[in-house]
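Participant: sequence first, predicted coordinates after that:
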Amino acid sequence: MGSVRAKRTLRIGVDVGGTNTDAVLLDLDAVHQPTRGVIAFHKTPTTSPNVSDGIEAAVGNVLQQGADRISEISCLIVGTTHFLNAVIERDSRRLSKVAVIRLSRSYTKDIPPFSDFPPVLASLLHGYHGYIDGGLHIDGSQEAPIIEEQVLKQCESIERLGIKAVVISGIFSPIDQHFHQEAQVRSIMQRRLPDVDIVCSSEISNIGLLERENASILNAAIMKFARRTIQGFRAAMKRLGLDCTLFISQNDGTVINSFAAAKLPIKTFSSGPVNSMRGAAYLGLGQSGSQGEERTSTIVIDVGGTTTDCGVLLPSGFPRAASAYVTVAGVTMNFPMPQLESIGLGGGSIVREHDAEVSIGPDSVGYQLTDKSRVFGGDVLTTTDIAAANGLDIGDPRRVGDITTELIQRVHARTKKMLERVIDRLKLTPAPLPVLLVGGGSVVCPLELEGVSQVVVPKFHDVANAVGAAISRVCGSVDAIYSIADVALSEVLEDAKTQAVASAVAGGAEPSTVTVVEIDTLPIPYVSGQIRVLVKAVGDLSIDYVAESKQLVDEEDIVVEAASDAVEDPSATFKEEPTRSKFDFDAYRPTVKQNPDTGIHEWIVSETDLEWLSVGCYILGCAGGGSPKAEFLKLRDQIRAGSIVRIIDSSSLSQDALIYWGGMMGSPAVSIERLNSSECITAVADLMEYLGHRSFDAVMGLEIGGANGLEPLLIGSSHAFDRPVIDADWMGRAYPTYWQTTLAVHESGQLTPCAIASGDGKTIIMTKSPDDEIVDRALRASCSEMGSRVGMAAKPTTTDRVRSYGVINTLSLSWRIGRTVARAQQESTIHTIAEQIIDEVGGPITAKVLFRGKITAVERRIFKGHSYGEITIAQAQTDEEEQEHDAPAVAEGGVLKIPFKNENIYAKHIAEDGTEKYLATVPDLISVLDTQSGCALGVPEFRYGLLVTVLGITCSPRWSDTKRGLEYGGPEAFGYKVDYKPLGVFVEPKSVVLEYAT
């Protein structure tokens, strides 16, 4: 008889941390036993610079403990923060220079690649950037075809600079199903530059060019290092006699085979903390890794040698996702990551005494704990020394015998306070929650904490991260644009689900265990017949899966490259960002100067002012207007280059002033792909030419909400027309249509003539109109044919109209709101940000907290180019609410419904007994704030699970004091037969110019 192949029910899980490398041997057939199937475990210091040595040592140890069961091992799963650390530490030995090639003939040049990177990281990674024809429109048509000669010319520059990592970034590349432009360019480049790593942005993330490109740059920068590292892992496996598949764990608690991970290392950035959380739940809550069931949200505290990572496990057993704003090493990305809070507390944290005070960290002896801490014979006092002095059986207790009881108590109290603060930031209710305490450094933590129902230290807690790696599952996902013009939506969803399941199986999932866990559909504004579909399927890792075998790099290259990493001081190449000390909000004064030529006081906008204006504009956008980020970056770069941006008070306008005004029109989905700023400037220039104006006196904004709040600053910048911007606009918020302005409310016929420009050579001028409403409809129809995004310049207006009909001092209001958010973020008072904003805009008579809770449903649809839909916000459960607030919400319990048409229309509360009440309606402002950051959420960012605070602000009487104002801007304008009841009393914002004039 032939030999029977051993049943492969064993897995090895490994986690490579900054201090220790942990390994476990797990038996999947014994998960219900008290040991949870853990056969063997081992912890060893992480080796530097070659981490594979530490892996080999840890895995070799558990294999020895597992005796002769090596043939039963189905896979080795490694979780590592090694790739992330290379970025955070700005390590030039592990990061490659990157060239970025943008595909677009007419757009994106106003915000070059790396604009959103911290300066030190940008200088380290920015190798080159160039532009070639290409790019798509939002409907999938080509902006321009790829020209091979242009690609080859860029290849010459890249080759001349010796750059070995390239990112190809095309406008709307994620929806490119017909031309495959990024793939075309890659194919040409690979023939010309065969030894260069090339990353297509569409394979990294989705819509949002700058954020997608940022993620692609980080991925490209570490590909060579990732390939080298993973090959080192495989070489270690070979030396250990392991013939199983190597997997790398990902950010969401699932796995990817090592060959795919070498191409997409960014997917592993947060795998370490996620593994700890998953492993903690598996060990401490008695849940199986495959079922992932958990009865309540649980806080997991993972204490390492240097830092403590804290997160929340949801009932699904997977981590709570981060808020809508995700940054890694200071770089903003649209890439899914778990929400984590980290503090400088670990087993190697250095303890210092300062008179009556004691400090812990944030610096640490890290992996040198057994050399430098006192209990092991060193001379550095660490938290481990304090724990040893308090009775922990570690090292030589005689070496810490001089540590006093008083010092032990003070360190204990400080540690307790540090943990309680981070728990408070994670908790969403004052009610106590259970805490799972894991990690090798957890021995330094107290077991009694305020606001905690119980602290559970599970068996094998110090290797929970390795256990989490071992129990990882496999995910398959689809994120694609489908045409539903001739196909039923149900068929599209079935196709997407089938693809997601097939992707999971191809990635190693056992087919019988795969289930679809997430389905979402997102309409695309201004594009009829297409829809974005997101589907996620998850299954158990098959014990028979074997990844495709291919060599990552030559073994000889591994030896040479690894040797080149061996420097004496591993931190030698670490580059700190310039330290930014705490900002003195009370001392800061915006620069307001008297113009010597005109005698007018002008507010000269600084970079700080611009940051605050940007945040405030989005909050006043009421979920509409589009994100101001692109406009902020353009203006920031202009200011850094020496351009001047001026704001004036409306009272300083001369009686005969000629005032141009306008803003962007179109889809937010286009705005986050195109990064151009010339559309409005072109529209103004073309309208000036049509009207015969050689110049004008000032510029004013269409709306203060969202990106359009900053648009007049771009027009007025010395980089463009060099004209002052009036501290006012025609809405005092954001509205979806051009005619919904206070100017149109109080006087008809003031919208034409007007011009719209696409930024790629197309301009339309509308000369006359019988009524105001048709102007918007006509322009919006043209806008759709011009790429669904245009700049608009309206009929120039007069000083009398600005003062009589405009909403005054709205730039000042945005600045004050943004300053309030920045102060709250610095002072860690985000939990009361709504109350602080209320104080800034006029107090409780003007604004109110309407509701607090979590988004539980998001419905979207597109009709005639506008984004319609509704969000449902449920009162958070007892384990999900935010910490205590200074003021109660207007309504509590039940749910809040907020329908939107680009902007939020009303807030209707539905109590548990079914009673309904309108808490606020347009034209009053209804803003949804991200509870975790204090910043606004726009319609594109609405998603299930986000914790939000709903803020209501009373509108300007320009809207509410007349019947026509309510017809244009009230519920009736949106088709709702709801009576408008003022939220409160309007308080006119205080002018920054007048307050700070010298």
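Facilitator: Cool, got the structure.

Participant: alpha carbons only for contacts and neighbour counts from here, please
Facilitator: Fine.

Participant: so what does the helix or strand encompassing Asp302 touch, helix or strand wise?
Facilitator: Using DSSP states H and E, Asp302 sits in strand 298-303. Packed against strand 298-303 by the contact rule (3 or more C-alpha pairs under 8 Å, 6 or more residues apart in numbering; DSSP states H and E) you find helix 271-284, strand 308-313, strand 433-438.

Participant: structure two is appended below for comparative analysis:
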Amino acid sequence: MSEKGSYVVGVDVGGTNTDSVLVDVSKTGSAAIVSSHKAATTSNVTLSVRETLKVLLAKSPVDRKQVSAIAIGTTHFINAIIERDSSRVEAVAVLRLASYNFSAGTPPFVDWPLGLKNIIHGYSAIISGGCNIDGSLIAEIDEAVVRAQAETIKAKGLKNIVIVGIGSPTDGQYHQEQRVRDILRESFGAEVNIICSRDVAGNGLLARENASILNASILNFARRAVRSFVAAMSHVGLQCPLYLTSNTGHLLTFSEAMQFPIRIFSSGATNSIRGAAFLVGSQIGQSGCVVVDIGGTTTDVGYLLQNGYPRLAKSYTDLAGVKVNLEMPSVESVGLGGGSIVHLSGDQQKVLIGPDSVGHDLSTRALCFGGSELTTTDIIVASGEVAIGTKPVSIPGSIIVKTKDRMKKMLEACIDRSKSSPDPCTVILVGGGSILCPKELQGVEKIILPEHAEVANAIGAAMAKISGSAEMIVQGSDIQGGIAKVKSQAIQDAVLKGGNPTSVTVLNEEVVGVPYVQDQTRIKVEVALPADHEKVREEMSQLAGMAFNNNVAELFEETKTHEVSPNGNDSALDKKIDFGTYWPRVTENGIWVLSEIDLRFLSVGCYILGVGGGGSPYAVYLQLKQLLAEGETLTIMSCDDLKDNDQIPTVAGVGSPAVSIERPGGDGIIHAVKMLSEELNTKFTQLMTAEIGGGNGLQPLICGSSKYYNLPTVDGDLMGRAYPGFENVSTYVMSDSINALLPVTLCSGTGQRVLVPANQADETAPGRMIRDACVAMGSACGAAGVPLSGKQMRTMGIPNTHSLAWRLGRVVCRAQQSASLSTIPEAIIEECGGDQTARRLFQGKIRSVESALTTTAHNLGKVTIESLSEGEMEGDADKAGDWTEVVIPFMNENLAVVGKDAKGEETVLATVPDLIFLLDVSTGENIGVQEYRYGLKVTVMIMAPHPIWTTKRGLEVGGPSAFNLPYEYSSTLRYTKPRSVIEEFRPKDQT
């Protein structure tokens, strides 16, 4: 008999079933499982929890007093958001601490779906505050302003407040969010929920803000739900601490769960992975393995690391149409489950599976139970592999073979996307639908089906631990001392949450240099500790009393009020405008007046022309959308319409992408243009971008808008792509000195200004001065460069690059709208002028990525892409050619493509200055180097550069030797001048 208090109950509430398990934590593996139960999930999940606990404990001989804790994983909270249920989701006030100059262009809720925004956006304001990425101060808190904001919020009757400060994750000195919270608390007392964003998520202002807002919007609902769980426990005689499981596989105490319910949103998949780890123990292996969880409706596949935790996603996550940066498991899902409906074509020659499912109605709707729906379970029953149901099932053998083959391919594709390398992997199979998995899978060395696999998710909940984390920037070279200090802080964080420090598991140590800054290192440490249940027992007893001071019937009551936007969807993009027939607005005098659709096309196309670098245009795109929403005008004009004496400065954002995502929507460029105008005593007539690729391609549209300078942006740039260096521009190619690019003005947007003057004797000095100034301004700033005349722009600039970006983006958006993604490469080739101008080189799957950040903040590395098997190819053409793989080195941007044949012989297929870009097969859109990861299917394409780059001087500045590549440039591509959107769509003279 196990000692008293060694039992833990785990519950996982899924969309189809609610699973529960009683675990003896003094044992390991399947021997630890005392009892389990699987029940259908009801619309009121609290009732599901109560009923599954009742049956589970009735099955077990264990006295309820010996249960030391219960851990529950649920999708209940995210469902309230997805369903836009205004009875559970409340309005939120947002106070953003930021220099107005840094983020006014992207205010709170800027990228939200309109229906959800209508429910949650109660009030928002930007007030003084914020810190730089290195922790230094941007602006002080104004306490009087904070108190005035409190009165405004109070007058609106709002009960949920989010405080989000620029740079708050690295604010280790000023504690601005906490100070504002304390001031607000003086005004509101304990009646209002106040959330600091740094407690919710990490770097990335808009995504952290979004996560904090979603969290605040369901706080009161979460508290009701947690209290109802306590009531359910009491109904079945459990008087122990309650925990909820988090997205990362850890325990949240009841008080933490009520404060941060967003951390529970994706706990189901994590629980399955953690449960699989517990059941197989040492069989995980040094390199980890893949967990395949087949449920009633979907199959979720994730990678289990050697430490027993899931691999987390590295990119932002979309929750109900809102972009957030929560730590979430990296999970691939496919609509394949035990209840998935099998669809047959009219002649039964083709089989499709799902995504619709009979779910937990399998026992009444499937053929094997006397129902009328053909499900995947029926296929397995008819094949004779399992005996399930009450009725015999007779299905033609050809249908069985085709359906099983389809299920096999669906599983193999999902597993392959989840693997960390091309080597055969071990699969741990869990979930109630595990009968669908064949005994052998391509790319899988071994399949393990552990005992109790059907309730692995509940087991994962039961075995979770308390987590802690800490982060700081260390000055100097004592990195190990810094790691020890941060680790100690992480352990203390876990202890404060209820962890027992006698056993510490270090989950992650992240040590990276601060971009552009010497001798500064950012260190982050995450740990896991076993829970000390006695620490929370007393507080839990108080909560139980609170639960029963309320009407128990009300706690179990569930009401839903769904919000439907009175104005339809979010924007013009959602109003089903046909992208194929869309006609941009160009005036008779040749001014292209941009719409939201034009912005979408331009942003997609600019990212393609970023050729792997340039940074995502997303934040700039949001700022431009906001300007249109405010009634401002954005315009573009043709190089051909410029006057000889026009004065056109080049503008760009300079600095680290890590800073730009923390300081979006700033007006540093606006100030830089003003400073340059004053320095030169010149009135500018148009604006232009230095590089069309990436976010900078859209930057001049902001300061050229009617809100600021009301100047058109010239349809052209100085690169025709993105390049990593200040000097990689056409004006430098056509000049004898770097002074042709000077003067340059740099502005932070908050008063810091730097002039890089002309007449520099050292060709490398301007680059160093720009980098030093950028660091002093928080590693990001706006820049404006010496203006070109209209005549110079026509002779030295690269024309119609905005037109090219628009056309590339239109190709992608059209294909997305018509669900014809496989046609994108050929459509791009045609749009660019044929296969003499652009080509598809290769289609394959990323096999490996090597990457490092240099001291100059350049992302340096290479990506290897292997050819696909015939069954993996998209479309009907051979897109691999003679190459088994290609290797692409990059320095922010892709620099070359080297093909390898079956004999291992290498051939250089393309180099800079050719434009080399990778398109995601699943979306058709560009992939930046920061997004490269194993398993991603991509199409490698190349495009001819402007002829200026193929001259001798052009190759010296932007060819292989400029990046220390041991290759000679050789290309059969021929440049075709992009067709001007303005000339094509300008109204013709009807006379």
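Facilitator: Done, it's in. From a predicted model like this one, the values you see are computed outputs, not experimental measurements.

Participant: so what number do they get for TM-score?
Facilitator: Remark: TM-score between the superposed chains equals 0.84 [TM-score structural alignment, normalised by the length of structure 2]; 963 aligned residues with a C-alpha RMSD of 4.5 Å.

Participant: need the strands for the stretch 401-550 of structure 2, in chain order.
Facilitator: Secondary structure of the stretch 401-550 of structure 2 (DSSP state E, counting those that start in this stretch): strands at 425-430, 444-448, 465-475, 505-513, 520-529.

Participant: residue nearest the middle of structure 2, spatially speaking?
Facilitator: Computing the C-alpha centroid of structure 2 and ranking residues by C-alpha atoms, centre = their mean puts Tyr316 first, at 1.7 Å.

Participant: got the contact list for it?
Facilitator: Taking C-alpha atoms under 8 Å, 6 or more residues apart in numbering, we find Tyr316 of structure 2 in contact with 207, 323-326.

Participant: now with 7 Å?
Facilitator: For Tyr316 of structure 2, the residues meeting the contact criterion (C-alpha atoms under 7 Å, 6 or more residues apart in numbering) are 323-325.

Participant: go on, Leu305 of structure 2?
Facilitator: Applying C-alpha under 7 Å, 6+ apart to Leu305 of structure 2 gives the contacts 287-289, 311.

Participant: just the buried residues of the lengthiest helix in structure 2, please?
Facilitator: Within structure 2, and with DSSP state H defining each element, the longest helix by residue count is helix 397-418. Buried residues in helix 397-418 of structure 2, defined by neighbour count with 16 or more other C-alpha atoms under 10 Å: 399-400, 402-404, 406-418.

Participant: what sits up against that helix?
Facilitator: Applying C-alpha under 7 Å, 6+ apart, the contact partners of helix 397-418 of structure 2 are 301-303, 332-333, 351, 379, 383, 438, 441-442, 935-936.

Participant: what's the angle between that helix and strand 289-294?
Facilitator: For the pair helix 397-418 of structure 2 and strand 289-294, the angle between their directions (axes from the mean of the first three to the mean of the last three C-alpha atoms, to 10 degrees) equals 140 degrees.

Participant: now which residue in structure 1 aligns to Ala880 of structure 2?
Facilitator: In structure 1, the residue paired with Ala880 of structure 2 according to TM-score structural alignment is Pro888.

Participant: which one is that match nearest to, not counting chain neighbours?
Facilitator: Distance criterion C-alpha to C-alpha, 6 or more residues apart in numbering; nearest residue to Pro888 of structure 1, sequence neighbours excluded, is Val849 at 7.4 Å.

Participant: from what I see, the one you found and Ile953 are in contact.
Facilitator: No - in this structure Val849 of structure 1 lies outside contact range of Ile953 using C-alpha atoms under 7 Å: 9.0 Å.

Participant: which of these two has more residues huddled nearby?
Facilitator: Ile953 (30 against 22; other C-alpha atoms under 10 Å).

Participant: residue in structure 2 paired with that one?
Facilitator: Counting by TM-score structural alignment, Ile953 of structure 1 lines up with Ile942 in structure 2.

Participant: wasn't Ser927 of structure 1 part of a strand?
Facilitator: Yes - secondary structure assignment places Ser927 of structure 1 in a strand (DSSP: H, G, I helix; E, B strand; the rest coil).

Participant: tell me the contacts of it?
Facilitator: By C-alpha under 7 Å, 6+ apart, the neighbours of Ser927 of structure 1 are 619, 622-623, 936, 950-952.

Participant: count of neighbours near the residue nearest to it when sequence neighbours are not counted?
Facilitator: Taking C-alpha to C-alpha, 6+ apart as the measure, Ser927 of structure 1 lies nearest to Cys622, with 4.5 Å between them; neighbours along the chain are not counted. One way to gauge burial is a neighbour count; for Cys622 of structure 1, by other C-alpha under 10 Å, it gives 32.

Participant: helix, strand or coil for Cys622 of structure 1?
Facilitator: Three-state call for Cys622 of structure 1 (three-state DSSP): coil.

Participant: got a list of what it touches?
Facilitator: Under the criterion of C-alpha under 7 Å, 6+ apart, the contact list for Cys622 of structure 1 reads 733-734, 903-904, 925-927.
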